[in-house]
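Trainee: Pasting a predicted model and its sequence here:
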Amino acid sequence: MDHVESARKPVTPVGIVGAGIVGLAVARQLAGAGVPVVVFEKEQAVAAHQTGHNSGVVHAGIYYVPGSAKATLCRRGVGLLRAYCAERGLTYDERGKLVVARNEAETVKLRELERRSLANGVPDIRWLSGAELRELEPDVAGVAALLSPTTAIVDYPAITRSFGDDVISSGGELHLGTAVTGVRRMSDDRVDVDTPGRSFSLSRLVVCAGLQADLMAAAAGDEASPEIVPFRGEYLRLRPHARDRVRRLIYPVPDPRYPFLGVHLTPRVNGEADLGPNAVLALAREGYRRRDVSWDELSRLARSAAFRHLARQHWRTGVREIRGSLWRRAYLAEARSYLPWLEPGDVTSAPAGVRAQAVDRDGALVDDFRIHRVGPVTTVRNAPSPAATASMAIAEHIVAELKLPLGTER
């Protein structure tokens, strides 16, 4: 009996680096199971970077290769997130989404998205002719469209704050304004973490550091590819007179060469509506403005074989993105291909985000989620969209793979 009681006592905590939606979803999953958790966040608030700068979309699973981590975790995550928002009284607006083919050539790609949607179990997906599209959204132009009526919009920062509250109410620790300055793997069941104020001895460490993921992984001795290349995603916001012309989310058919979804129209839960994002190389890891330049980051990119391969393969696209960033009419031209009524006077600037895009050594843009483990350290190496949608499912997956020793649960 004494042995059993001893095994149930709290043991060395699990650490989480990063208080974005994925990091706090993992922390919440652990804390709710009785596992002692310590979360480290260098910013003074949760959801300070990618979580707080995205489009706020709950993706249904249209785009992802069937059987991929994105496909399976997105579909699982939608159900978990919808139920969580209902339980906590958080906004979950099933506004619906249209993916629009702007010409006959794009209908071939749209049929492939329809096939993926059905294979992934996206509910109520429907093919629309051009006439049916105009009947549903008269101000949207296209020759065909896919309708996903269950695609939703939410407030991801609010959800993340709620996750943080759950962690604390379950006895976990959330250390804001606390950067991790050192990581030392001591054994398969121990990792020591340094912060400016103190050091922590942990049984496991899960790195959900987004834009800093590869640097944090390297600090823990995990030199595996990929590395992070930051891309700034710039938005335009519809002015009040224009934002109610379209009710649903409107997306173009994406270029299959890239993991980006193109400039799209997204209503927000606060009543705003945004166009974007584009994808422009950021000159700092957290380069939300054009003038944000980090010489350390530029030096790293200059030394990076992965970035050189990427630049050689896609420089023409990069030039086009920069042109759209600098010239609003060029940016609007993309949106005008399906919203032909848009004029410069219909939009104003909106806050930008920065995407942590993982790139393999050969310059390939990593599309699927990628999670890597070395000893007691698990690193989320690539978690772009739909990571926010899938956050609770990603947390389930990571926690199941931690292989916590007997006695971790209270």
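Mentor: Looks like it arrived, so ask away.
Trainee: From here on, just use CA atoms for contacts and neighbour counts.
Mentor: Fine.
Trainee: what about Glu132, how many residues close to it?
Mentor: 14 (other C-alpha atoms under 10 Å).
Trainee: same thing with Arg161?
Mentor: Using other C-alpha under 10 Å: Arg161 sits among 18 other residues.
Trainee: Also Gly375?
Mentor: Neighbours of Gly375 using other C-alpha under 10 Å come to 18.
Trainee: What separation is there between it and His397?
Mentor: 17 Å (C-alpha to C-alpha, to the nearest Å).
Trainee: same deal with Glu223?
Mentor: Counting by C-alpha to C-alpha, the gap from Glu223 to His397 is 22 Å.
Trainee: Below is an additional structure, to be compared with the one above:
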Amino acid sequence: MTSSTYDAVIIGAGLVGLSVGYHLKLKSSRKRVLLIEKEDRVAAHQSGHNSGVLHSGIYYKPGSLKAKNCISGYTALLEFAKQYNIPHQICGKLIIATSEDETHALNKIFERGQMNGLKGLKKIAKEEIHNYEPHASGIAAIYVPQTGIIDYPKVAEKLLYLFTQELGGEAVFGERVINILSQGEQHIIETSSGSYTAKNIISCAGLHSDRIASLTKRASDLRIIPFRGEYYKLKPEREDLVNNLIYPVPDSKFPFLGVHFTRMIRGGIEAGPNAVLAFKREGYKFQDIGLSDIAGTLFWPGFWKIVTKYGKTGAGEIYRSLSKKAFTKALQKLIPEIQEDDLINGGSGVRAQACDREGNLIDDFNILEDGNIIHVRNAPSPAATACLSIGNFISDKIKN
């Protein structure tokens, strides 16, 4: 067993963990900072399996951590991408209402965008939609000029390079954290390969954030419920159906944005994702099963309250997962001419969604401070867009 002492240890090499390390070294160059990752690479899960969208911040409740960090993170990430030649493009998107009962929610989204400081938002009448997306259909829309696309894996790789090669941070891969022991103001982080001592710990463990948090705060009030998002891609000869990004009006009761169309920075058009309960925290296929993960979900009291609240919606998501016809039908609300044959299998991602004991799906970011330990317990979308802001925010707390 190896043992070394650090000023700070960060658990998790997704975008948020990398950003925390990067900002800590920027502000305190003499501090020893270590990043621990259980996989053999950065951005192995949520950070590398998302849709690659630069979110504008239009959806989020004004004053929330999501709103604050998305707006500031968007600006910081754009500057970062320009400075380090990260592939990105500001292309704008449409949010389309396809029925009268969605127009009220659409107006609320427009108002939120204005309250969050977005400029240039446009309300689009039915007959104007074709000016932006010739094949799309709806009764009203919002044009969001700030939305863009970016290569998040490249962002992660650059952050790792800057952290380790230019700023002197250290990183180890292929080590799983199995225990954390506290001895006064010092903490011992035991991993599958050794142990490390640190004054400060910042856990950014994504799909396992609740488990890492439980190592230092036993009575946890949150549990990660994994939801898989599955994508199709448009056949190359049908990619002309979509210019940029086309989104539906999201269900306000459910913290997901609904199936949509996204032009990817590396080429191609994705359609999706749905939101299906995953049987494994890193279960990217329907047949992926982890018994401990299933037990963690089924024995959490909040899960059964979710079933009561959203059972019908969840059943529809499962049906859409198993039926390409149903998936296509959902997409046809936005682009009526799309057909099953236009879709080919794409990738998938698993979203770490925190849920409390009362069955509430936590919508905002959740950052728990426990002395000189900080746990990022809930960081779903737009955490990728907001990663530099979140990292800056947390590093300030450690520095102070």
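Mentor: Looks like it arrived, so ask away. Just so we're clear, the structure is a prediction, and the values are computed from it rather than from any experiment.
Trainee: Just give the TM-score of the two.
Mentor: Between these two chains, after superposing, the TM-score reads 0.96 (TM-score structural alignment, normalised by the length of structure 2); 393 aligned residues with a C-alpha RMSD of 1.1 Å.
Trainee: For the stretch 201-350 of structure 2, which segments are assigned as strands?
Mentor: Using DSSP state E, counting those that start in this stretch, the strands of the stretch 201-350 of structure 2 run over 222-234, 245-248, 260-263, 269-272, 276-277, 343-356.
Trainee: can you redo the ones you listed as JSON lines with mean neighbour count and distance to Pro336 of structure 2?
Mentor: Below are the strands of the stretch 201-350 of structure 2 laid out as JSON lines (neighbours: other C-alpha atoms under 10 Å; distance: least, C-alpha to C-alpha, whole Å):
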{"stretch": "strand 222-234", "mean neighbour count": "25", "distance to Pro336 of structure 2": "14"}
{"stretch": "strand 245-248", "mean neighbour count": "23", "distance to Pro336 of structure 2": "13"}
{"stretch": "strand 260-263", "mean neighbour count": "24", "distance to Pro336 of structure 2": "13"}
{"stretch": "strand 269-272", "mean neighbour count": "26", "distance to Pro336 of structure 2": "14"}
{"stretch": "strand 276-277", "mean neighbour count": "22", "distance to Pro336 of structure 2": "24"}
{"stretch": "strand 343-356", "mean neighbour count": "22", "distance to Pro336 of structure 2": "14"}
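Trainee: Serialize these to TSV and add fields for distance to Ser193 of structure 2.
Mentor: Formatted as TSV, the strands of the stretch 201-350 of structure 2 follow (distance: least, C-alpha to C-alpha, whole Å):
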stretch	distance to Ser193 of structure 2
strand 222-234	26
strand 245-248	44
strand 260-263	40
strand 269-272	39
strand 276-277	32
strand 343-356	26
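Trainee: what's the closest of those to Thr75 of structure 2?
Mentor: Nearest to Thr75 of structure 2, of all the strands of the stretch 201-350 of structure 2, is strand 245-248, at 19.7 Å by C-alpha to C-alpha.
Trainee: what's the mean distance for the top helix by length along structure 1 versus structure 2?
Mentor: What stands out as the longest helix in structure 1, according to DSSP state H, is helix 305-326. Here the mean offset of helix 305-326 of structure 1 against structure 2 after fitting is 0.9 Å, by mean C-alpha distance after the TM-score superposition for structure 1.
Trainee: Give me the secondary structure label for Ala156 of structure 2.
Mentor: helix (DSSP: H, G, I helix; E, B strand; the rest coil).
Trainee: Quick check: which of the strands of the stretch 201-350 of structure 2 is nearest to Asp101 of structure 2?
Mentor: Comparing the strands of the stretch 201-350 of structure 2 against Asp101 of structure 2 with C-alpha to C-alpha, the closest turns out to be strand 245-248 (12.7 Å).
Trainee: which residue ranges form the helices in the stretch 1-150 of structure 2?
Mentor: 15-27, 46-49, 65-83, 100-115, 129-132 (DSSP state H, counting those that start in this stretch).
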